[in-house]
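Enquirer: just a sequence and a predicted model for now, questions to come.
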Amino acid sequence: MLADLQEAFRVAVLDPDAAMPAGLTAHNGVAPARRFAVYRNNVTLGLASSLESRFPASVRLVGEEFFRALAILFVRAHPPRSPLLLDYGDELPGFAETFEPAREVPYLPDVMRVEIARSQAYHAADAAPATLGVLSAMPPERLGEVRAVFHPAARLLRSAFPAATIWQMNSGGEAREVTDWSGEDVLVTRPNLDVTVQILPPGGHAFLVGLRAGNSLGMAAESAFAEVADFDLPGAMAALINAGIICRFEL
């Protein structure tokens, strides 16, 4: 009985057209339809506000009214599955791709994915980044066999749009016209205290994806060269050390 009431309450609190669940009463014995409607509205707007807090660049990109309408529909279709709201909204980019008004802003879902990656990186576990000295101490003839263990905060994204540039412009960066609409490969991480967002050079995404999958440096480099013939391997090695995305190197 209680389980049935709870399920009816859950359904009704997210559906503005649903009737008030049976069995609810006020202190004066009157069916509290108006109070329930206020509660339902507060729940929906509260969850929508949590999404606005997690996606500030996306809000700025499309405007508060547009984002609020999107967020309310998302809340009703995808209510939280946990009382912890730190990761609520991970499905929002996919939902935005089906939101008809958002078709005029096709890069919005990928900007959201950058914001999700930043949020995940911020809350990831701490780990000490590996230094160049560790790699230099390994036998040179065996460097191709080395495998890398990624920092828990590292996130990789591939976008058909300049998603990182658009995110940066809507996060307090320089406001300018985007003239190059080429796609961007993005690395998000937090080696120390600050989350960083970096646009990877050609071949960098393939190289890091290979390493993250457990491939050796040699195999990851082959993947990068297959994608970009003039891939800068020495530069990529220096960049991954400087970015602090590797915790340790292993033979």
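Expert: Happy to help now that I have it. Just so we're clear, the structure is a prediction, and the values are computed from it rather than from any experiment.
Enquirer: use CA for all of it now, contacts and neighbours both
Expert: Will do.
Enquirer: so where do the helices sit in the stretch 51-200 of the chain?
Expert: With helices called from DSSP state H, counting those that start in this stretch, the stretch 51-200 of the chain shows them at 56-62, 64-77, 92-97, 108-123, 132-136, 163-169.
Enquirer: who touches the first one?
Expert: Counting by C-alpha atoms under 8 Å, 6 or more residues apart in numbering, helix 56-62 makes contact with 52, 67, 108, 111-112, 115, 167, 170-171, all of which sit outside it.
Enquirer: run a quick neighbour tally on residue 169.
Expert: Residue 169 is flanked by 18 other residues according to other C-alpha atoms under 10 Å.
Enquirer: any idea how far it is from residue 216?
Expert: 36 Å (C-alpha to C-alpha, to the nearest Å).
Enquirer: likewise residue 71?
Expert: Going from residue 71 to residue 216 by C-alpha to C-alpha gives 42 Å.
Enquirer: these two: which has the busier surroundings?
Expert: Applying other C-alpha under 10 Å to residue 71 and residue 216 shows that residue 71 carries more neighbours, namely 25 against 20.
Enquirer: and the nearest residue to that one once chain neighbours are set aside, what does it touch?
Expert: Distances taken as C-alpha to C-alpha, 6 or more residues apart in numbering place residue 48 nearest to residue 71, at 5.2 Å, with adjacent residues excluded. For residue 48, the contact set (C-alpha under 8 Å, 6+ apart) comprises 68, 71-72, 75.
Enquirer: could these be laid out in TSV, adding distance to residue 197?
Expert: Shown next, in TSV, are the contacts of residue 48 (distance: C-alpha to C-alpha, whole Å):
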residue	distance to residue 197
68	26
71	25
72	29
75	28
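Enquirer: which among those end up buried?
Expert: The neighbour count (16 or more other C-alpha atoms under 10 Å) marks 68, 71-72, 75 as buried among these.
Enquirer: looking at the residues you listed, which is nearest residue 198?
Expert: Residue 198 has its nearest neighbour among these in residue 71, at 27.7 Å by C-alpha to C-alpha.
Enquirer: here comes the other one, which I'd like you to weigh against the first:
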Amino acid sequence: MSGFPDLVSDFATGLIDGDVPQGVTAREPDETAQRFAVYRNNVATSLTNALAKRFPVIKRLVGDDFFGAMGRVYLDAHRPRSPVLLDWGATFPDFLVGFPPLAQYPYMADVARIELARGRAYHAADTDPVAVEALTKTASDPEHARFALHPSVQILRLAHPAVTIWRANQPGATGKIPTLAGAEIALILRDSRYQVPVTAVGAGDAALIEALQERQTLLIAAELAAFAEAGHDPQPILLYLIQADALTLPKETP
């Protein structure tokens, strides 16, 4: 007689291949297969709907029917490993790269990376923004000043103009895909109003943010930004981070 772990394993396998797990029955045994098929379909539909909520722009780009069918294909190969659905879908951008029907639309994966990053940003841990007094005092010595960034802050170096495409497919936008080519760099964070804006930034801004995330001093971060983008002015991006409450002070190491 199989134990509970075997039943769980067989049940999970049955949700993929459709075979009724041993030990599963219904009040009317003849209805077992039918009832399990209904349950299996409900699980697949629920997970596909959860995927659509996490990647709404991808759904808008490909259409409801296509997304539903694609979600089933993704589900078959990438089952949730946690009851927390927020953890599911991390492999979806890479899945889109290798999904043959979307081979002519390589920007899809980058758009999905933006949507995945926005979800992570929204649920990132809270931190206290740097106070004005501390900011002024710390920034007055850029050679030694170090700032930290809110955990939601992410830089995505994208191979396609995915930020522009993402914006074109927000509620109220035209949905028309712009005729653009080339890479974009996305800055994603959760601001003080709990909004998660997506901003296209230049190479200098991205280099400065990445340097701050690596705990470099403000001076070194500015130098790296200038190396990445000649003539870069760090003030606008620092002001943006301050206004978003995304700039903090690093915690002291005990």
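Expert: Received the coordinates, thanks. No experiment lies behind these values; they were computed from the predicted model shown.
Enquirer: hmm, back to that, now render the helices of the stretch 51-200 of structure 1 as JSON lines, adding distance to residue 38 of structure 1.
Expert: Output for the helices of the stretch 51-200 of structure 1, formatted as JSON lines (distance: least, C-alpha to C-alpha, whole Å):
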{"stretch": "helix 56-62", "distance to residue 38 of structure 1": "25"}
{"stretch": "helix 64-77", "distance to residue 38 of structure 1": "15"}
{"stretch": "helix 92-97", "distance to residue 38 of structure 1": "25"}
{"stretch": "helix 108-123", "distance to residue 38 of structure 1": "30"}
{"stretch": "helix 132-136", "distance to residue 38 of structure 1": "59"}
{"stretch": "helix 163-169", "distance to residue 38 of structure 1": "35"}
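Enquirer: what is the burial count for the nearest residue to residue 52 of structure 2 once chain neighbours are set aside?
Expert: Leaving out its chain neighbours, the residue that sits closest to residue 52 of structure 2 by C-alpha to C-alpha, 6+ apart is residue 59, at 6.2 Å. Burial of residue 59 of structure 2 is recorded as 19 neighbouring residues (other C-alpha under 10 Å).
Enquirer: got a list of what the closest residue to residue 128 of structure 2 other than its chain neighbours touches?
Expert: Ranked by C-alpha to C-alpha, 6+ apart and with sequence neighbours excluded, the top spatial neighbour of residue 128 of structure 2 is residue 248, at 6.6 Å. Applying C-alpha under 8 Å, 6+ apart to residue 248 of structure 2 gives the contacts 127-130, 147-150.
Enquirer: mind redoing it with 10 Å?
Expert: Taking C-alpha atoms under 10 Å, 6 or more residues apart in numbering, we find residue 248 of structure 2 in contact with 127-131, 134-135, 146-151, 241-242.
Enquirer: among those residues, name the ones in strands.
Expert: Counted as lying in strands by DSSP state E, out of the contacts of residue 248 of structure 2, are 148-149.
Enquirer: could you identify the buried members of the contacts of residue 248 of structure 2?
Expert: Buried members of those, scored by 16+ other C-alpha under 10 Å, are 129-130, 135, 146-151, 241-242.
Enquirer: switch the residues you listed over to CSV; also include distance to residue 8 of structure 2.
Expert: As requested, these are arranged in CSV below (distance: C-alpha to C-alpha, whole Å):
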residue, distance to residue 8 of structure 2
129, 46
130, 49
135, 54
146, 50
147, 48
148, 44
149, 42
150, 40
151, 36
241, 47
242, 49
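Enquirer: now the two most distant members of those.
Expert: Largest separation among those by C-alpha to C-alpha: 135 and 151, giving 18.3 Å.
Enquirer: skipping its backbone neighbours, what lies nearest residue 138 of structure 2 in space?
Expert: residue 145 (5.4 Å).
Enquirer: tell me the counterpart of the one you found in structure 1.
Expert: Here residue 145 of structure 2 is matched to residue 146 in structure 1, going by TM-score structural alignment.
Enquirer: hang on, its match packs against residue 136?
Expert: No: using C-alpha atoms under 10 Å, residue 146 of structure 1 makes no contact with residue 136, being 11.4 Å away.
Enquirer: so for those two, which residue has more residues nearby?
Expert: Under the neighbour definition other C-alpha under 10 Å, residue 146 of structure 1 and residue 136 were set side by side, and residue 146 has more, 19 against 10.
Enquirer: what about that one, distance to residue 164 of structure 1?
Expert: According to C-alpha to C-alpha, residue 146 of structure 1 stands 30 Å off from residue 164 of structure 1.
Enquirer: what of residue 62 of structure 1?
Expert: 16 Å.
Enquirer: starting at the chain centroid, how far to the helix or strand encompassing residue 35 of structure 1?
Expert: Using DSSP states H and E, residue 35 of structure 1 falls within helix 33-54. From the chain centre to the centre of helix 33-54 of structure 1 is a distance of 23 Å (C-alpha atoms, centre = their mean, to the nearest Å).
Enquirer: cool, thanks, talk later.
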